[in-house]
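In: After the sequence you'll find the predicted model.
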Amino acid sequence: MKLISLTANKETFHPIYFHDGINIIVGKQVTPTNKNDGNTYNGVGKSLILHLIHFCLGARKISSFEEKISDWEFTLNFIIDNKNYYCKRSTSKQNTIEFNGECLKPVKLQEQLLKLCFGLTQTPKNMTWNTLFSRFLRRYRSSYITFDAYVPKETDYNKILNNCYLLGISTQLIVEKNELREQQAKASTTEKAIKDDPLFRQYYLGKNDAELDKTDLEYRIKILEKEISDFKVSENYHEIKTEADEKSYQKRELENKRVLINNYIRNIENSEKETEDINLEKVIKVYQAAQIEIPEMVKKSLIEVTNFHKELLNSRNVRLRKELFRQNKLLKEIDNQIITIGKRMDVLLEYLNSHGALEEYVSLTKELNDLKNEIARINEYQHILKTYHDSQLDIKLSMMDKDKEADLYLEENIKYLDNLKERFQEYAKCFYPKKKSGLVIKNNTGENKLRYSIEARIEDDSSDGVNEVRMFCFDWLLLNCQVSKIRFIAHDSRLFANMDPRQREALFEIVYEGCKNEDLQYICSINEDALLSFKSMMKEETYKKIIQDNIIMELNDDNPTSKLLGIQIDIDLEDKGK
């Protein structure tokens, strides 16, 4: 894939026509300053070019385009395998893109481009057209922070996945380690669920013994099941219970009455025992003992009194005997009633003991269900815990196997990997012949999602200028691996802002030779002062051949018409879309 042109439907737009080799878009300033912070020439449209290329090739919707330059339509012409293609996209209707006459949704266009440029119909998750193509055209400010920062907020896993693919390193082991880590994360979620569940927590922390509780529950369930199995539901249970309660009350009343009658009978019997006949001779003997003589007249009176008293006692005893008979008869009747009620109560209680109310049956059933639910929860806990432990063990074993596979892969492909390292070092040495440099590719056996560790190193790489050189060398390596059919890379002027003149010169000499030998394109925007900074270091004819002859556009800040769009407008190029 090489770029041919970028045009628009507005006459004010400055069309860009690309050619093979180096393509330089220069930002010029009417009143130059000594500052070289990368922001001196902002607003002329250099960075916008890179965003428009992405836009035409299916990037996500850019809201600021719709708001600030509505009804603009951009067309990117390019070539793949000697066949011409074009993509046309409107800022007002960003949901469709015209691709060689066919209107496609952006996602469908990306599928087509993946197939055309990478020969891919399916890709691992997190490897898309946008993530791969962004490695050939850095467009965001954040893309110029580190050598492997291409997409904003891209994860380390995504970086390794996409970079390794373009370096020609197998992605299978990368994906497999990530999947194992995701399984491990799910297992950790399971562990957290166990800890958070009130029932599971008591077992997990060892406060209760699951097996002991399970055994106890099984015993209680067995007893309860038998009780329910023997349970007979009575439809008139409550009526029978009411009758049994009434009989019980009647019996208690009769028993209380019997106690009173028995006490009354004892009193009568005691009264009879206390009654004695008054004997006249005993009275006389009492007086004689006292040596008192009783006159005849008195004796006669005593006889009369004694006889009268006897009559009274006889009358009283007759009355007591009648009352005693009556009470005994009543007692017998009460005893008979108690016996009759007792027999009925035996029948009722026997029935109640062998039957129960529906509510009681429901209560027993509910209790049984509760116990079964509790034991089911314990079984669930044991199953989850076993699954969790088994999963952890399986993952650990798989991790060890995959670590070995990765070691073996690196050993088997040592020649290819050494070639990658040598090429990166070769590029870096063009900038810094005396600095240590190299590409480090290692098997990452740490507890993370990264199968490999890739570091592009240049000694003293804390310097901004060195960081930009490292960035370029890595991008140039990705392009020259030629895993895809993309035959160009593009850089914004930010790449050159912190480089010293010697580094800028070296970069253009590398890309000039590389484009010529490998039939590549190098596209960049650069400020005029950055170009002039190394002009004196090159021979005049060399500078003309490499730089002047390859300037395809100059953009000025003197007036709006000299800018890319030909109008004065501020667009948020860091808008990541919706």
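Out: Received, thanks. What you see is a predicted model; the values in this text were computed from it and never measured. Numbering: from 1, shown residues only.

In: from here on, contacts and neighbour counts on C-alpha atoms
Out: Fine.

In: and residue 126, which of the three is it?
Out: Applying DSSP: H, G, I helix; E, B strand; the rest coil to residue 126 yields a three-state assignment of coil.

In: Against residue 493, how distant is it?
Out: To residue 493, residue 126 is 29 Å away according to Cα to Cα, to the nearest Å.

In: Have a look at the two and say which one is more surrounded.
Out: The residue with the greater number of neighbours, taking residue 126 and residue 493 and applying other Cα atoms under 10 Å, is residue 493; the counts read 21 against 17.

In: if I read this right, that one contacts residue 527, doesn't it?
Out: Yes - counting by Cα atoms under 8 Å, residue 527 is a contact partner of residue 493 at 6.5 Å.

In: Strands of the stretch 301-450 of the chain, start to end?
Out: 437-443 (DSSP state E, counting those that start in this stretch).

In: Share the number of residues neighbouring residue 97, please.
Out: If you count neighbours by other Cα under 10 Å, residue 97 ends up with 26.

In: That one contacts residue 107, doesn't it?
Out: No - using Cα under 8 Å, residue 97 is not in contact with residue 107; the gap is 9.8 Å.

In: Name the residues contacting each of those two.
Out: In the contact map built from Cα atoms under 8 Å, 6 or more residues apart in numbering, the residues linked to both residue 97 and residue 107 are residue 58.

In: roughly how far out does the lengthiest helix in the chain sit from the chain middle?
Out: Counting residues, the longest helix found in the chain (DSSP state H) is helix 296-354. Offset of helix 296-354 from its chain centre (Cα atoms, centre = their mean, to the nearest Å): 91 Å.

In: Next, the contact list for the spatially most central residue of the chain, please.
Out: Nearest to the mean C-alpha position of the chain, counting by Cα atoms, centre = their mean, stands residue 189 at 6.9 Å. Residues near residue 189 by Cα under 8 Å, 6+ apart: none.

In: Tell me the buried residues in stretch 181-199?
Out: Of the residues in stretch 181-199, those scored as buried under the neighbour-count criterion (16 or more other Cα atoms under 10 Å) are 181, 184, 187, 190, 191, 194, 195.

In: ugh, wrong one, stretch 379-393
Out: Residues of stretch 379-393 classed as buried by neighbour count (16+ other Cα under 10 Å): 381, 382, 384, 385, 388, 391, 392.

In: dropping in the other structure now:
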Amino acid sequence: MITRIYANDKRFKAVEFQKGLNIILADRQTESDDKDSRNGVGKTTLINVIHFGLGSDLSKKVLPVEEIKNWIFYFQIELKGTLLTVSREISNAGIVEVSGQTDNLPIKPEVDEKTGLVFYKLSEWKKLLGICLFNLGGISEDKYVPTFRGLLHYFVRVGLDAYSKPFTYFRNQTSWQIQVSNAYLLGLNWRYATESQLLKDQDGAAKALNTAINNSIVPTKGELEAERVRLQKVVDKEEKELTDFNVHPKYAEFQSEANKLTIEIQSLNNKILILNRKLSRYEDSITSESEPEIANVSSLFEDAGVHFGEGVKKSLLEAKQFHLEIVTNRKDFLSAEIAEIKAKTSVSQSKIKQLSEQRSIVMNLLKTHGALEEFTLFQGELSAKKSKLEALKEKLTEIQSMTKKRKEIKSKRITLDSKLARDFEESKPAWEKAIEGFNENSLALYNHPGNLIINISENGVVKENAYKFDVEIPRSTSEGVGRMKVFCYDLMLVDKFAQSSGVDFLVHDTTMFDGVDSRQVAHALEYANTKGQESGFQYICFFNSDSVPHDDFSKEFSLDEYVRLRLSDKRPEDSLLGFHFELPRK
């Protein structure tokens, strides 16, 4: 039980709770106008403070953290028959300090050697609460398992959506959370709900792959096979090349030498080309050189009737001799030049031959060896191709096993159904007690009892979920009766756990009774008080003063006896925290 909540800041309105009915009342002042609101008095804030004490994460969305950053909240709570005082600071929310007898607790607190502070880390505090309130000891941190915080929300509901359906506490709550949590709370084997969810995951993956293939999002089996064959051939070829790859430590030097030899050979070839062009011109010139014909000149003048004298004829002979000497000298010069060009060409050709032989040796070495950098790069590229090939093979295996896997899933579901049916019968006393409790609660409020309905598989196969939960109350189409389904369910749960020394408090916000007939509200409060006194649990609820059904209570029932705290909307200091605040919009 939670017996007291207070804070180190005196503005906080401390509150004490007792067994049975506990009412937090928000008074509407007679002088308040329509613009005043009781939404800021702190009813929901107190629920969030309770959650904070019970291990919720600190959030600016539910508490004005900046305004209360120096606050410490204190909670007096009874665990395993021991009354503890628990404190949790806003500025150090990861630590929960405790005082009281802790020897009989299943998890021992830590002690600060310097300060003597006795405390739990937040994770250990939640683990302790899970064991003490829900007997969650021994459950590993696996996927799809019941958790303390997940179960607690059925006993301390927050928000409008939390009161829509008995089996959920927030909108879009996942199917597995609903299945596992409610199965655990009702005494069913929650592990079958977990197993069913795991099978659903596997089936979903198989369906997604099949859909992707059908929609051409991923390649077909035939396309993957073709790519595998092509890539396998490339990998085999490159593996052999890599095996034959010889690394030479001076590969770079040889490569540089080969380039140098190539440049030198090219230069010599260019030189020979120039020499050959020059040789061709000289050979043409020597061929075209001829002696002068003086007789032709004399004949030409004689035919014209001009006769040279002996002196003129002598001069022509001398001129002929002079030109003959010039031609002879030029032929001698050209012959010498041609001989020199041929000699130079021969030398260059010999040099080219020598250099070519040297280059051949170097190129052969380069051809049969490789550089270390090239080998490493080659090795990396081959490794990437091998990885791609393995991925292709895995994808092919996945596609090939898809049909087989779905058959296996169906087989496992049939097996699960068999185990589920057997266990459902064996756990009959537990879920029958839950059904009886719900029937009893609804009968106390209406002329006809409601039904808590628990079904398992359909036609011998667990298709989606291991369990199917529902509740029925006559006239449940109205919003008010729909809310009372939640009331009857929650009251059944807290009654069940309180009788087995588990969680023994139930907290409902004003939303619980929105739209409910005033007579049913009065009956519900009186009934919750009676059940709480009998079974030893607390029913903590919040009301606005003008929503209390004073005229519908029985004569012996006095509401004021159960009002533990009054809050007001008139002044900020009359609110829970002693000041008004605004939270960020969600």
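Out: Received it, and whenever you're ready, just let me know what you need. Keep in mind that what you see is a predicted model, and the values were worked out from it rather than measured.

In: tm score of chain vs chain?
Out: The TM-score (TM-score structural alignment, normalised by the length of structure 1) is 0.69; 532 aligned residues with a Cα RMSD of 5.7 Å.

In: and stretch 168-184 of structure 2, how far apart are its ends?
Out: Using Cα to Cα, the end-to-end distance of stretch 168-184 of structure 2 comes out at 14 Å.

In: Run through who's touching that stretch.
Out: Applying Cα under 8 Å, 6+ apart, the external contacts of stretch 168-184 of structure 2 come out as 144-146, 150-151, 153-154, 157-159, 161-163, 167, 189-191, 193-194, 197, 465-467.

In: Quick one: neighbours of residue 277 of structure 1, just the number.
Out: Applying other Cα under 10 Å, we find 12 residues neighbouring residue 277 of structure 1.

In: Wait, a helix at it?
Out: No - read with three-state DSSP, residue 277 of structure 1 is coil and lies in no helix.

In: now the helices for the stretch 151-300 of structure 1?
Out: For the stretch 151-300 of structure 1, the helices defined by DSSP state H, counting those that start in this stretch cover 156-167, 172-196, 198-204, 210-230, 237-274, 280-289, 296-354.

In: Out of these, which gets nearest to residue 473 of structure 1?
Out: helix 156-167 (12.8 Å; Cα to Cα).

In: Got a quick ChimeraX command for the buried subset of the contacts of stretch 168-184 of structure 2?
Out: Buried residues among the contacts of stretch 168-184 of structure 2 (16+ other Cα under 10 Å), as a ChimeraX selection:
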select :144,145,146,151,153,154,157,158,159,162,163,167,189,190,191,193,194,197,465,466,467
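
In: Residue 397 of structure 1 is nearest to which of the helices of the stretch 151-300 of structure 1?
Out: Judged by Cα to Cα, the one of those that comes nearest to residue 397 of structure 1 is helix 172-196, at 10.5 Å.

In: chain center to that closest one, what's the gap?
Out: On the basis of Cα atoms, centre = their mean, helix 172-196 of structure 1 sits 11 Å off its chain's mean C-alpha point.

In: Equivalent analysis for stretch 417-431 of structure 1, please.
Out: 43 Å.

In: Identify the residues contacting residue 478 of structure 1.
Out: Residue 478 of structure 1 sits next to 135, 163, 166, 167 when contact means Cα under 8 Å, 6+ apart.

In: Now do the strands in the stretch 451-586 of structure 2.
Out: Going by DSSP E, counting those that start in this stretch, the stretch 451-586 of structure 2 shows strands at 451-455, 468-472, 505-508, 538-544, 563-568.

In: CSV please, covering the ones you listed and showing distance to residue 420 of structure 2 and mean neighbour count.
Out: Formatted as CSV, the entries for the strands of the stretch 451-586 of structure 2 read as follows, by distance: least, Cα to Cα, whole Å; neighbours: other Cα atoms under 10 Å:
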stretch, distance to residue 420 of structure 2, mean neighbour count
strand 451-455, 11, 17
strand 468-472, 13, 16
strand 505-508, 31, 24
strand 538-544, 34, 24
strand 563-568, 46, 20
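
In: between those, which gets nearest to residue 519 of structure 2?
Out: When the strands of the stretch 451-586 of structure 2 are ranked by proximity to residue 519 of structure 2 (Cα to Cα), strand 538-544 comes first, at 15.1 Å.

In: neighbours around the residue mapped onto residue 253 of structure 1 from structure 2, how many?
Out: Under the alignment by TM-score structural alignment, residue 253 of structure 1 pairs with residue 274 in structure 2. Counted with other Cα under 10 Å, the burial measure for residue 274 of structure 2 works out to 13 neighbours.

In: Check residue 252 of structure 2 too.
Out: Around residue 252 of structure 2 there are 14 other residues, counting by other Cα under 10 Å.

In: and the gap between it and residue 259 of structure 2?
Out: 11 Å.

In: Repeat that for residue 137 of structure 2.
Out: 78 Å.

In: Filter the buried residues of stretch 379-393 of structure 1 down to the ones in helices?
Out: In helices, defined here by DSSP H, the members of the buried residues of stretch 379-393 of structure 1 are 381, 382, 384, 385, 388, 391, 392.

In: Surely the last one and residue 184 touch.
Out: Yes - using Cα under 8 Å, residue 392 of structure 1 is in contact with residue 184, at 6.9 Å.

In: shared neighbours of those two, which are they?
Out: By the contact definition Cα under 8 Å, 6+ apart, residue 392 of structure 1 and residue 184 are jointly contacted by no residue.

In: picking that back up, reformat the strands of the stretch 451-586 of structure 2 as JSON lines; add distance to residue 418 of structure 2.
Out: Conversion of these to JSON lines gives the following (distance: least, Cα to Cα, whole Å):
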{"stretch": "strand 451-455", "distance to residue 418 of structure 2": "14"}
{"stretch": "strand 468-472", "distance to residue 418 of structure 2": "16"}
{"stretch": "strand 505-508", "distance to residue 418 of structure 2": "36"}
{"stretch": "strand 538-544", "distance to residue 418 of structure 2": "40"}
{"stretch": "strand 563-568", "distance to residue 418 of structure 2": "51"}
